[in-house]
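Visitor: Dropping a prediction and its sequence here:
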Amino acid sequence: MVVKYLPRILDDDLEKCLTMIGAILIVGPKWCGKTTTAEQHANSVLKLQDKDNYKSNMMWADIEPSRLLKGDKPRLIDEWQVAPVLWDSVRTSVDESEDYGLYILTGSTVVDEDSIMHSGTGRIHRMLMRPMSLYESGESNGQISIMDLFNNPDININECESDLTIDDLIFAACRGGWPDSLNQKTREGKLFVAYNYLENICNTDVSAVDGVKRDPDRVRLLLRSLARNNSTLAKDQTIIDDMNANFMDISRPTYYSYVDALKRLFVIEDNRGWSPNIKSKSAIRSGNKKVFIDPSIAVAALNANPESMINDLNTFGFIFENLCIRDLSIYTNSHGGKVSYYHDKSGLEIDCVVHLRDGRYALIECKLGNDGIEEGSQNLLKINGLIEKNDKLDNPTFLAVLTGGKYAYTRPDGVKVFPIGCLR
């Protein structure tokens, strides 16, 4: 079966970077499409985990690693972390050739830096690839560009409409942004990919990442607890207590070991708190929220499905926020986009603070239904009022409520409301 390649937003960034630096490292979770995307830009390919050539590849990596670098450039080295010595070989090759666009490396785990001699700074540029956004999977119509809003906050969005129903949105979040899920012919097959991913993580990958044997059942329990507390400020002890209700011997060091392994596999990541210097009467909470790289992992960890999510929209509201964080991160990535949150002890919070490399930022609330738009807008205006009183802090470029609804519009108070099904 010939599968059509669906372009990724990372394609343009990758092509541009290949003209500016010797090597590119693409990291991200397994199955998110790193290899397929890299192959679109490579003129030769080395797959280190190819079973037919694995032994000989490892032999050359040990004896003469530079031999594995021979081939038309750019040369793709897939899953390079299988032979960490190649990192230093690539760096040396880049130094000697003084040319750009020589190598593309892909990897699904964060490598222990003790296994490499040099950081690669200035020679190897790191790019994070996430699973597909709704625009990349063809479900968002892309009528509203997040970067257009940054560049022209007064742009008219009032005629934009999403094509997604709430059922469509729930299914997309449960299925996730895994490219293989789009190749499946049946609804069951599309949903199965995320569950299969979860099982691989629990049974194999979480132990293989650093050679430390970990109990698959405890990994499942940890992921389920994280999913129940997805996009919340639940403390580590809350998660540990939740796990100890089933396993009485989960110590803090063991817990942190499991969490670290999941981060190294790009299963979960930290969403950091934003601590602006504003005159708030309440202390600002700056701890990290743990969110999933893709909302479908949380759904699978909860052993949920679209039908159960439809019947529990409160839980799906947190899944929706995770979906928004994923897509906002993808759409702003080429501009150094980072997503954080704001929360103070009075309960005032903003779901997403989107920062760009050039210092601009936007405040965005994520509200699944229309009922939350007013509350979200008022939160945004309160924070904006505090910011305006501070001469040393730039005002946000725009305020917005990102919804699961149908229509986009600008409120009289200036807050923009738009559906995630229109965003790109």
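Guide: Everything's here; your move. Predicted, not measured: the structure shown is a model, and the values here were computed from it.
Visitor: from here on, contacts and neighbour counts on C-alpha atoms
Guide: Will do.
Visitor: Buried residues of stretch 380-398, list them for me.
Guide: Residues 380-381, 383-384, 387, 395-396, 398 are the ones in stretch 380-398 that count as buried (16 or more other CA atoms under 10 Å).
Visitor: Among those, which lie within helices?
Guide: Assignment to helices by DSSP state H places the following of those there: 380-381, 383-384, 387.
Visitor: Structure two is appended below for comparative analysis:
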Amino acid sequence: MAGYIRRVVDDELDEVLPQLPAVMLDGPKGVGKTETALRRAQSVWRLDDPAQLQIIQADPTIVTKDPPPILIDEWQLFPAVWDVVKRAVDADAAPGTFVLTGSAASRTTTHSGAARIVTARMRPMTLPERSDYEPTVSLAELLTGTRGPVTGTTSLSMSNYTHEIIWSGFPGLREHSGRALRTQLDGYLDRIIDRDVGEVGHRIRSPSKLRAWFTAYAAAAAEAVSYEKVRDAATHGHGEKPAKTTTSPYIDALTDLRILDPLPAWHPGSTHLHRLTQTPKHHLADPALAVRLLGLDAKALLAGDSGGVTLPRDGVLLGGFFESLGALSVRVFAQHSEATVSHLRTYGGEHEVDLIVETGGGDVVAIEVKLSTTVDDSDVRHLNWLEEQIGNRVLDKVVLNSGPQAYRRADGVAVVPLALLGA
């Protein structure tokens, strides 16, 4: 397939497909799931094609009769096909028989696919997947705990990172720029609000209110702010605030569509850490969507302009979007290493760590994301505090920043430009 850019998730699929009968690629629309799945499929059923959908509706089992691997694209448009695949797996389907793709969690699916259909999450492209950025620091290596040297240089500036934030990690948008890119992003957002939420079983009576909530979450990028703060931003200027039961469908719809991608709070298990908040950090699937919802451009972001939007946050927007870009990359790389990602924040905010990458054994790499080009003692104090609390469970301490060079500080903290981090 000419022009295909190999993704980190390709390695995961190459490993699991020869051993498992059914794998689902899950992620927001436009993230590249179909193109990735097509590289492995011999037979294809596209449920967003009305003609093919009609055939499957008449006889859902027809999807099991083609030569494998069988791709069922956008399965959630006819959830009954999920049960067909599950029954085929129960009947000892061979490894690599089914690849499903989905852009939403269907509200009408009645049976879990646990232990039958495994899921691989697919997110927008990381920086190394987007262009000629050559990573020199591996998250997998950081997870070994050897704390070896980190090296490498990059010429990317603050302006370059801002450009990447705006340009998006959705593959189909990378060929556009300027007005064409903005038009494509506007169309993507309009489709989510006007069409996609209905396709997955949500009834939203007021698209304008959904957009207001969407925009409020965009403004809260990389912040662990409360529901009330997001609500106040979404309903700024309204005297009477809506009840949570009224607004929860907005949150559910955007989360089900994989457009909201909240970062959960860390549950440290058996350690003596306590008084940790359980509020997730708010991220959109791609920070470019957040920038577009707020109507901003590179000049406004670099100048610290919020476009007149009420912000449920303390920090500057560009810093939040840079952290979202960092979180996107780290989550992709951590999935490659079978690790999970969360964040840490104590009640009152005395201590917080932007990203906690945790292994199956409970050890962690603690990561701060800083927009600045330089790192000082104040930028690493929370990392060193965490190591004081849990000792050798901290495999490594890292600051991702926008500087030119990767190096280790005397206190052991690895300073890594975001462009140099890879799987």
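Guide: Cool, got the structure. None of these values were measured; they are calculated from a predicted model.
Visitor: In the first structure, what residue corresponds to residue 172 of the second structure?
Guide: Matched to the first structure by TM-score structural alignment, residue 172 of the second structure sits across from residue 180.
Visitor: Just the element for its match, please.
Guide: helix 179-183 (DSSP states H and E).
Visitor: mean shift between that helix and the second structure?
Guide: Superposing on the second structure places helix 179-183 of the first structure at an average distance of 1.3 Å from its equivalents, by mean CA distance after the TM-score superposition for the first structure.
Visitor: picking that back up, among the ones in helices among the buried residues of stretch 380-398 of the first structure, which one lies nearest to residue 413 of the first structure?
Guide: Among those, residue 381 lies closest to residue 413 of the first structure (CA to CA), at 8.5 Å.
Visitor: if I look at the closest one, how far off is residue 96 of the first structure?
Guide: Using CA to CA, to the nearest Å, residue 381 of the first structure is found at 55 Å from residue 96 of the first structure.
Visitor: Onto which residues of the first structure does the helix ranked longest in the second structure map?
Guide: Of all segments of type helix in the second structure, defined using DSSP H, the longest is helix 317-336. Per TM-score structural alignment, the counterpart of helix 317-336 of the second structure in the first structure is residues 315-334.
Visitor: can you give me the offset of the matching stretch from its chain's centre?
Guide: With CA atoms, centre = their mean, to the nearest Å as the basis, stretch 315-334 of the first structure stands 8 Å off its chain's centre.
Visitor: Could you do stretch 69-85 of the first structure as well?
Guide: 24 Å.
Visitor: that older thread, what's in contact with the match of helix 317-336 of the second structure?
Guide: Outside stretch 315-334 of the first structure, the residues that touch it by CA atoms under 8 Å, 6 or more residues apart in numbering are 9-10, 13, 130, 133-134, 146-147, 170, 173, 230-231, 291-295, 298-299, 309-310, 337-339, 351-352, 354, 356, 366-368, 402, 420, 424.
Visitor: Just the buried subset of these, written out for ChimeraX, thanks.
Guide: Those of these that count as buried under 16+ other CA under 10 Å are selected in ChimeraX with:
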select :9,10,130,133,134,146,170,173,230,231,291,292,293,294,295,298,299,309,337,338,339,351,352,354,356,366,367,368,402,420,424
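Visitor: Mind checking which of the contacts of stretch 315-334 of the first structure land in helices?
Guide: In this view, those that belong to helices under DSSP H are 10, 13, 146-147, 170, 173, 295, 298-299, 309-310.
Visitor: Could you provide the residues you listed in CSV, with additional columns for distance to residue 70 of the first structure?
Guide: What follows is those, written out as CSV (distance: CA to CA, whole Å):
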residue, distance to residue 70 of the first structure
10, 26
13, 25
146, 41
147, 40
170, 47
173, 42
295, 40
298, 42
299, 43
309, 51
310, 53
